[in-house]
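**Student:** Mind folding the following:
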Amino acid sequence: MLSDEISALLSDSERSLSEVATRVIASLSDPDEQAFYVACDVLFMLEELHRSDLANDKSIAGIRLIAKVVNGEYLLYKLYEQYGLIDMNPFLAHFVDVYNQRKIRENVSNTSSRLYNVQASIVSLFLSGETATIRLLTAAQFAEHADSMARDVDMSRFVDALVNQGVLDPPESHPSSIESRELKSQSHTNDIVKRLLASSVTEEISETDAESLISILESDLSLLTSSVDLSVNGITSMLHVNPVLGRSLIALLLSTILRTDVLQLLQYLPPTLPVLEALNHLLIPPPSGEQHVAASLIRDEEKSALLHPFLSNATRSIESKTVGKDFENVIDDAHGQTRHVQLLCLFIQSLLRTGAIMLEEYIYEIQALTISFVYVPEARELFQTVQGILQQHASGGPAPQSTPQRTRVQVL
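**Tutor:** Reported below is the predicted structural model:
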């Protein structure tokens, strides 16, 4: 039986679903030991609520009832979120059953029917892998928009998982069953990968799901090349929403037949912070003795072909105030423009400081940037460095071997 504290938390319609679940888990003295027992109590509570007198109550108690259903279902999901895919959740059978029963509305009150709808809507999001869209909503907010947020789910994809959990009996074996199961399993995996890749450009992917995704794609690069959205919008959005995943996918793409296409695409990415961080990871050599797959994939001649157009495009986009168009607000004030100039200058300084590039090779692109925005301190510093180089070349002096360092470079 649920404690009074947990029951009160699950009745809260004002806190976000994520906060309620976090508070419930924090209330457990030993979450690893108690999670399953609490989840079973929650499951019993959900089953009893539909038979409760509260089901016909439209007052505050009715709102608390809806909150218990929404928060309770979310807690069942959250307790096992660390396992990644929903297939690993021990309460998958419950979610599937709730979804399958969503159309049974005979001989129930309007309030109870509403409960079924709300309950089916939230489990449809679990089953479709879209929980990131609701974690900051309160139970009341979710209930208000439950109908529009409901998803259609192909339930056949969970048959194998339910067989593995012992909920369903395995199909009768026949000569082709092993091969058939393998093909079905592979198709199921491909569907999951494509779904995660598609959603990664609009919603945050959990660390566990991201690691599983990378592991699968590393073993089957053809699946990556056939599924990823290889466009400026797609790659930029992924870097903004899932930066670590985006950088890993770019590294993998550079080891595929799409290498040339990826390098050309990178030239046109907007100079926003997530993009500059990704390029920084690709271009800066790894520390001595440390392997770095992404850095090792960019050859010196490729750096030149990438950075010359990227720096020119970046400067023009900042001048025209179109940085981040379609991904974040277009620059609409002087402060925003100055901030993007600073980021680009710090990016260049980071490359110079680590020896990833030589200033002489990019002097014209850097000069164009710094002259346009000489009023920005970081740009003015680069401008002075460029002027020193030009004066030394004009006088026949030796080229400097290093450039000034700024601690602010470390933000990248």
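**Student:** C-alpha from now on. contacts and neighbour counts both.
**Tutor:** OK.
**Student:** after the helix or strand containing Ile192, next one along is what?
**Tutor:** Here Ile192 sits within helix 177-199, counting by DSSP states H and E. Next along the chain after helix 177-199, taking DSSP H and E as the criterion, comes helix 207-219.
**Student:** between that next one and helix 177-199, how big is the angle?
**Tutor:** Here the directions of helix 207-219 and helix 177-199 differ by 120 degrees (axes from the mean of the first three to the mean of the last three Cα atoms, to 10 degrees).
**Student:** What helices and strands are in contact with helix 207-219?
**Tutor:** helix 177-199, helix 243-253 (3 or more Cα pairs under 8 Å, 6 or more residues apart in numbering; DSSP states H and E).
**Student:** same thing but 7 Å
**Tutor:** Packed against helix 207-219, as judged by 3 or more Cα pairs under 7 Å, 6 or more residues apart in numbering; DSSP states H and E, are no other helices or strands.
**Student:** and the angle from it to helix 243-253?
**Tutor:** Using the same axes, to 10 degrees, helix 207-219 lies at 0 degrees relative to helix 243-253.
**Student:** which element follows helix 207-219 toward the C-terminus?
**Tutor:** Helix 207-219 is succeeded, C-terminally, by helix 221-227 (DSSP H and E).
**Student:** one step back: buried ones in the helix holding Ile192?
**Tutor:** Neighbour-count burial for helix 177-199, counted by 16 or more other Cα atoms under 10 Å, picks out Asn190, Ile192, Val193, Lys194, Leu196, Leu197, Ala198, Ser199.
**Student:** Now render these as CSV, adding distance to Ala39.
**Tutor:** What follows is the buried residues of helix 177-199, written out as CSV (distance: Cα to Cα, whole Å):
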residue, distance to Ala39
Asn190, 31
Ile192, 26
Val193, 29
Lys194, 31
Leu196, 27
Leu197, 30
Ala198, 31
Ser199, 28
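**Student:** Quick one: end-to-end distance for stretch 22-38.
**Tutor:** Start-to-end span of stretch 22-38 (Cα to Cα, to the nearest Å) is 14 Å.
**Student:** what comes up buried for it?
**Tutor:** Quick answer for stretch 22-38 (16+ other Cα under 10 Å): Val24, Ile25, Ala35, Phe36, Val38.
**Student:** Between which two of the residues you listed is the distance greatest?
**Tutor:** Using Cα to Cα, the buried residues of stretch 22-38 span at most 12.9 Å, a distance reached by Val24 and Phe36.
**Student:** and Val293, how many neighbours?
**Tutor:** 16 (other Cα atoms under 10 Å).
**Student:** From Leu115, how far out is it?
**Tutor:** On the measure of Cα to Cα, Val293 and Leu115 end up 50 Å apart.
**Student:** one more to put side by side:
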Amino acid sequence: MKANKQPPNVSRVSLWDGFVAGQEILKAINQLPEVEKAALAGSLRRGTPTIGDIDIVIQASKAANQQLLDKLQHLEQVASVIDSGRTWITMMLRNQIKVDICIVEQQQYGAAMLYFTGPVAHNSALQSCARQKGWKLNECGLFDLRTDSYLPAGTEEDIYNQLGLQYIAPELRETIDSITLTSPYQSPSLISFSQIKGDMRIKSKWGKGEAAIPHIAHYALNAFPHYQYIIIADQLPDSTSDQYLRQWDEIDEVNRQLKNNFIKKGIETAIGNHGSLSVKNELLLSFDWVTATIQEETTGDNTEKLIKACECPYVHCIGHTSSQIYNAGSPPRINWDQLFKKAAATHTAIEINAQPNCLELDDALVYNAVQQGVHLVINTAATALSQFDLMQLGVWIARRGGCTKQNILNSRSWQEIEQFKLNKRLVCQQTPAT
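**Tutor:** Here you go, the predicted structure:
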């Protein structure tokens, strides 16, 4: 794919906006009869927080190239063509996101996916490994320099294997340097979306959500058949037991109709000054899952109040570590090392909030949390049914932080989560608060 002319006024967009646009154009491309297969590459595939453009690799026969190029520029999503060649095209979509498309033959597909996924430093390290073996690696394939012949490497995994390396997931390729790459390295089996068993913080019409509990349940079961549970976690205007009892009655009725204890009873309780909670312990202990969040705007240090919340035996998860919107100003100070140590010691989970404007836990913090033994929960905090899809964004953050299934609590069965809760209560009751 050629280094194309950059159109004016192209700015980076969020990963989620890029993913939605990428999926839309990819779906249209895959419907073209000339396309044998196609996939997203570039920074979008690596799950970077923002992307500059959408990279797509298409596998097609050489004879179909021109016909395919003609059809690509007339797709409904395309506003204009910026530049093109025999095997590539750069276009501007109607949503003002640039897309670079490369067309390759079957034997080139693995190398092209590797090359155009990047990043450049990782590609350079792989190319160096190839040269040490007397080979050449580029976007067209893996070649023996002595014979200029293809080495069997139709997939990315084949290329890593030929180089004597373990396959590295795209999300980790920015953090694996050339030294690590050429030394014995065991790439973790990263968490996948299909391994998530439930969303543990959903808002309903009882609180700030748009959908009623029956609609939420039916949508989740149909759209995410691998989910085993969801947690309705509202913060009701009047935090009394009577109000929550009425909500629980509705949850029980929906579960009876479903013949499945699919919906769990959760709550989002606010963390106030000195770590005090907006709901009393006597009520918290009746919930299936309790998430504590900071909700008041603050520019001070939140560490002490978050640590105090971890010490409550009935708080299972810390959600918002601040009420600040991501990148909207200076966030409050948090000593993450202290918080992670306390969370690990008290068996308190920390939330990866998948809302695009609430990404308080980035991949670097996720990595540090995992290193200290913290259990993480990926939640959407959805207020609308359409936001359930944001789980994928949270999974990306977890993968870039090196998370496996073992690190993500909501990849476990509800029975295992009950055991986690029991361990939490026992530890907190045996350990004096600070």
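**Student:** Would you mind reporting the TM-score between them?
**Tutor:** Superposed pair, TM-score by TM-score structural alignment, normalised by the length of the first structure: 0.23. Supporting alignment: 168 aligned residues with a Cα RMSD of 7.5 Å.
**Student:** Among the buried residues of stretch 22-38 of the first structure, which lie within helices?
**Tutor:** Val24, Ile25, Ala35, Phe36, Val38 (DSSP state H).
**Student:** The closest residue in space to Phe95 of the first structure that isn't next to it in sequence is in what secondary structure piece?
**Tutor:** Excluding its sequence neighbours, the residue lying closest to Phe95 of the first structure (Cα to Cα, 6 or more residues apart in numbering) is Val123, at 5.6 Å. Per DSSP H and E: Val123 of the first structure is located in helix 110-127.
**Student:** Only the buried residues of that helix, if you could.
**Tutor:** 111-127.
**Student:** immediately after that helix, which helix or strand?
**Tutor:** helix 139-149.
**Student:** helices and strands around that next one, which ones?
**Tutor:** helix 60-78, helix 110-127.
**Student:** That helix: which residues count as buried?
**Tutor:** Buried residues in helix 139-149 of the first structure, defined by neighbour count with 16+ other Cα under 10 Å: Ala139, Ala140, Gln141, Phe142, Ala143, Ala146, Met149.
**Student:** got the residues you listed as JSON lines, with distance to Gln391 of the first structure columns?
**Tutor:** Below are the buried residues of helix 139-149 of the first structure laid out as JSON lines (distance: Cα to Cα, whole Å):
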{"residue": "Ala139", "distance to Gln391 of the first structure": "67"}
{"residue": "Ala140", "distance to Gln391 of the first structure": "68"}
{"residue": "Gln141", "distance to Gln391 of the first structure": "65"}
{"residue": "Phe142", "distance to Gln391 of the first structure": "65"}
{"residue": "Ala143", "distance to Gln391 of the first structure": "69"}
{"residue": "Ala146", "distance to Gln391 of the first structure": "67"}
{"residue": "Met149", "distance to Gln391 of the first structure": "64"}
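**Student:** Can you show me the strands along the stretch 1-150 of the second structure?
**Tutor:** 13-14, 37-41, 50-51, 54-59, 78-84, 88-93, 98-104, 135-138, 141-144, 149-150 (DSSP state E, counting those that start in this stretch).
**Student:** what about Gln264 of the first structure, how many residues close to it?
**Tutor:** 15.
**Student:** Doesn't it lie inside a helix?
**Tutor:** Yes: counting by DSSP: H, G, I helix; E, B strand; the rest coil, Gln264 of the first structure is part of a helix.
**Student:** element containing the residue nearest to it when sequence neighbours are not counted, please.
**Tutor:** Leaving out its chain neighbours, the residue that sits closest to Gln264 of the first structure by Cα to Cα, 6+ apart is Leu306, at 7.0 Å. In this assignment (DSSP H and E), Leu306 of the first structure forms part of helix 300-319.
**Student:** Check which residues of the following helix or strand past that helix are buried.
**Tutor:** Next helix or strand after helix 300-319 of the first structure toward the C-terminus (DSSP H and E): helix 334-353. Across helix 334-353 of the first structure, burial judged by 16+ other Cα under 10 Å covers 336-353.
**Student:** before we move on, which element is the residue nearest to Pro243 of the first structure when sequence neighbours are not counted in?
**Tutor:** Leaving aside its sequence neighbours, Pro243 of the first structure sits nearest to Pro274 (Cα to Cα, 6+ apart; 6.4 Å). With secondary structure defined by DSSP H and E, Pro274 of the first structure is part of helix 273-283.
**Student:** What residues sit buried inside that helix?
**Tutor:** Buried-residue list, helix 273-283 of the first structure, by 16+ other Cα under 10 Å: Leu273, Pro274, Val275, Leu276, Glu277, Ala278, Leu279, Asn280, His281, Leu282, Leu283.
**Student:** same deal with stretch 79-89 of the second structure?
**Tutor:** Under 16+ other Cα under 10 Å, the buried positions of stretch 79-89 of the second structure are Ala79, Val81, Ile82, Asp83, Ser84, Thr87, Trp88, Ile89.
**Student:** Would you convert those into JSON lines that also reports distance to Asn161 of the second structure?
**Tutor:** Shown next, in JSON lines, are those (distance: Cα to Cα, whole Å):
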{"residue": "Ala79", "distance to Asn161 of the second structure": "41"}
{"residue": "Val81", "distance to Asn161 of the second structure": "38"}
{"residue": "Ile82", "distance to Asn161 of the second structure": "37"}
{"residue": "Asp83", "distance to Asn161 of the second structure": "36"}
{"residue": "Ser84", "distance to Asn161 of the second structure": "34"}
{"residue": "Thr87", "distance to Asn161 of the second structure": "28"}
{"residue": "Trp88", "distance to Asn161 of the second structure": "28"}
{"residue": "Ile89", "distance to Asn161 of the second structure": "31"}
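**Student:** Report the two of those residues separated the most.
**Tutor:** Ala79 and Thr87 (20.0 Å).
**Student:** Dump the helices and strands packed on helix 139-149 of the first structure to JSON lines, plus distance to Ser215 of the first structure.
**Tutor:** Below are those laid out as JSON lines (distance: least, Cα to Cα, whole Å):
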{"stretch": "helix 60-78", "distance to Ser215 of the first structure": "23"}
{"stretch": "helix 110-127", "distance to Ser215 of the first structure": "22"}
